[in-house]
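Participant: no sequence on hand, only this structure:
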């Protein structure tokens, strides 16, 4: 490698100086403006920086760690009223929903209003996600959503069977199990047929079990409650069963199911099966390596 002598270095410095001299004012101005920008940003966000420094991050972390367990309890409350929710939204959306459900407790009117407003707000978003994740079902789902939104009470009679049927088909497809929502022939087995497949997939993942908790009692919920159980409950209580029930709707046993609440409940189940279930299964599989 050729070594540069002192004379050459001096000449190089002189040339560089001549090249830069005309631009020194502009460079000086640029550095000055950059310094001012940094100062402005610092002043503008100083309050935010100060606020961040006062946050109890250990409490935040604890709150996040408790989310799956709190979600399970909130899902249990919601599912007893015929509702399902998912974790497809932002963290803030999910936390707010859990907080609101916990506050409402077992108050059916409040639970209905909380979940109704949630699904009215995010109906289009969930519909788009369902269509993107399950393109072969997009036409049917979008048609049902349009009926729900545009046709009033008559639309609910059209949307509910489609939401339930698509959820049924998706559950069988995801679980790779024919008629996955039906009761197993082995009466000693608790739960619907597809549950065994789900259990095998998530293994001992406690978090996944929390986040999929409604599936473990699906056969006990009003939505899938069998005719035998419905009749037995009527004999015991004298109260006529009038909740949304998949079998009654899809087999034409009832014709008075068309309401906005029932349509949104059916959609909530579709979103749970079509969006939430695959996400949790994928997460559990990733953890298992």
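Facilitator: All right, it came through fine. Note that this is a predicted model, so its numbers are computed, not measured.

Participant: rest of the way, CA atoms for contacts and neighbours
Facilitator: Fine.

Participant: ok, residue 171 - contacts?
Facilitator: Contacts for residue 171 were tallied using CA atoms under 8 Å, 6 or more residues apart in numbering; they are 180, 181, 194, 273, 274.

Participant: report the distance from the helix or strand hosting residue 11 to the chain centre.
Facilitator: Secondary structure assigned from DSSP states H and E places residue 11 in helix 6-20. When C-alpha coordinates are averaged (CA atoms, centre = their mean, to the nearest Å), helix 6-20 and its chain have centres 64 Å apart.

Participant: next one: stretch 86-102
Facilitator: In terms of CA atoms, centre = their mean, the centre of stretch 86-102 is found 8 Å from the chain centre.

Participant: residue 7: which of the contacts of residue 171 is nearest?
Facilitator: Using CA to CA, residue 274 is the member of these that sits closest to residue 7, with 76.0 Å.

Participant: residue 167 is in contact with the closest one, correct?
Facilitator: Yes. Residue 274 is within contact range of residue 167, at 6.9 Å (criterion: CA atoms under 8 Å).

Participant: now the helices: where do they sit in the stretch 151-289 of the chain?
Facilitator: For the stretch 151-289 of the chain, applying DSSP state H, counting those that start in this stretch gives helices covering 152-175, 195-202, 206-211, 213-216, 227-237, 246-250, 260-271, 277-288.

Participant: closest to residue 32 out of those?
Facilitator: Counting by CA to CA, residue 32 lies closest to helix 277-288 out of those; the figure is 49.7 Å.

Participant: what angle sits between the closest one and helix 152-175?
Facilitator: Calculated by axes from the mean of the first three to the mean of the last three CA atoms, to 10 degrees, helix 277-288 forms an angle of 30 degrees with helix 152-175.

Participant: distance of residue 102 relative to residue 147?
Facilitator: 32 Å (CA to CA, to the nearest Å).

Participant: adding another structure so you can compare the two:
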């Protein structure tokens, strides 16, 4: 091991260690803040970039987050659809139809389908209010053990914008709320950005819940 360390630039090792430290310092607050804006990271975003996105969320730079994630998923949606469809073959037709709806501007349909499939991957436990979040936490705990990805689960283990009780007075049109969508209370959510947010949640649970 010592021989291996000697082959690596000490400055590179130092930057890497600093990056890990910064990630750990802000991860608890950072992932919750990202989720408060409706965004969830996936397995293809690098650790350094994740840290940067969390810092943007902590600093309340919503415009940057909306622009970044919208462009990110605009260019990668089809590729990620293929990955999720192969991983969850029993859901593939639904997911492919949801992406088709998104690409054709049918954002009410795509948002609803993305949300339902994200919940399905979590055995119907994803969207719980504060009182019932314990069921989701127990489900995750049974799967995760000491897995590194468990640190990411704080994004869904806490009640946030997506699964809070729906109140139109507390939500603007760019905030996606599952209760409002699935119970027909919100009739203004059919926007591209909300469909992207729902898709980001689907990719998150597909990438990380199954790795626990």
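Facilitator: Sure, I can see it. All values reported here derive from a predicted model rather than from experimental measurement.

Participant: just the TM-score for the two chains, thanks.
Facilitator: The TM-score (TM-score structural alignment, normalised by the length of the second structure) is 0.81; 202 aligned residues with a CA RMSD of 2.7 Å.

Participant: in a markdown table: the contacts of residue 171 of the first structure, plus distance to residue 29 of the first structure.
Facilitator: Compiled in a markdown table, the contacts of residue 171 of the first structure are given as follows (distance: CA to CA, whole Å):
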| residue | distance to residue 29 of the first structure |
| --- | --- |
| 180 | 71 |
| 181 | 71 |
| 194 | 69 |
| 273 | 60 |
| 274 | 57 |
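
Participant: now, which of those residues sits nearest residue 97 of the first structure?
Facilitator: Within these, distances to residue 97 of the first structure taken as CA to CA reach their minimum at residue 273, with 18.4 Å.

Participant: residue contacts, the closest one?
Facilitator: Residue 273 of the first structure neighbours (CA under 8 Å, 6+ apart): 167, 170, 171.

Participant: on that earlier part again, ok, of the contacts of residue 171 of the first structure, which one's closest to residue 288 of the first structure?
Facilitator: Using CA to CA, the shortest approach to residue 288 of the first structure within those belongs to residue 194, at 20.6 Å.

Participant: could you measure from that closest one over to residue 253 of the first structure?
Facilitator: Going from residue 194 of the first structure to residue 253 of the first structure by CA to CA gives 24 Å.

Participant: between those two, tell me which one has more neighbours.
Facilitator: Here residue 194 of the first structure and residue 253 are compared on neighbour count by other CA atoms under 10 Å; more neighbours surround residue 194, at 23 against 10.

Participant: skipping its backbone neighbours, what lies nearest that one in space?
Facilitator: Spatially, and ignoring its direct neighbours in sequence, residue 194 of the first structure is nearest to residue 180 (4.3 Å; CA to CA, 6 or more residues apart in numbering).

Participant: ok so, going back, comparing residue 274 and residue 167 of the first structure, which residue is more hemmed in?
Facilitator: Counting neighbours by other CA under 10 Å for residue 274 of the first structure and for residue 167 shows that residue 274 has the greater number, 26 against 23.

Participant: what lines up against that one once you look at the second structure?
Facilitator: With TM-score structural alignment defining the correspondence, residue 274 of the first structure maps onto residue 206 in the second structure.

Participant: wait, its match sits on residue 120?
Facilitator: No. Under the criterion of CA under 8 Å, residue 206 of the second structure is not in contact with residue 120, lying 10.3 Å apart.

Participant: any idea how many residues pack against residue 27 of the first structure?
Facilitator: Neighbouring residues of residue 27 of the first structure were enumerated by other CA under 10 Å; the total is 13.

Participant: look up how far residue 160 of the first structure lies from the residue nearest to residue 183 of the first structure when sequence neighbours are not counted.
Facilitator: Once flanking residues are discounted, residue 183 of the first structure sits nearest to residue 192: 4.9 Å by CA to CA, 6+ apart. When distance is defined by CA to CA, residue 192 of the first structure is 21 Å away from residue 160 of the first structure.

Participant: for these two, indicate the residue with more neighbours.
Facilitator: Between residue 192 of the first structure and residue 160, counting by other CA under 10 Å, residue 160 is the more crowded of the two (29 against 20).

Participant: quick check, that one in contact with residue 263.
Facilitator: Yes. Distance between residue 160 of the first structure and residue 263: 5.1 Å, which falls inside the contact criterion (CA under 8 Å).

Participant: redo the helices of the stretch 151-289 of the first structure as a markdown table? Include distance to residue 110 of the first structure.
Facilitator: Formatted as a markdown table, the helices of the stretch 151-289 of the first structure follow (distance: least, CA to CA, whole Å):
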| stretch | distance to residue 110 of the first structure |
| --- | --- |
| helix 152-175 | 22 |
| helix 195-202 | 30 |
| helix 206-211 | 22 |
| helix 213-216 | 20 |
| helix 227-237 | 24 |
| helix 246-250 | 23 |
| helix 260-271 | 12 |
| helix 277-288 | 26 |
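
Participant: most tightly surrounded among the ones you listed?
Facilitator: Looking across the helices of the stretch 151-289 of the first structure with neighbours counted as mean count of other CA atoms under 10 Å, the highest average goes to helix 260-271: a mean of 25.
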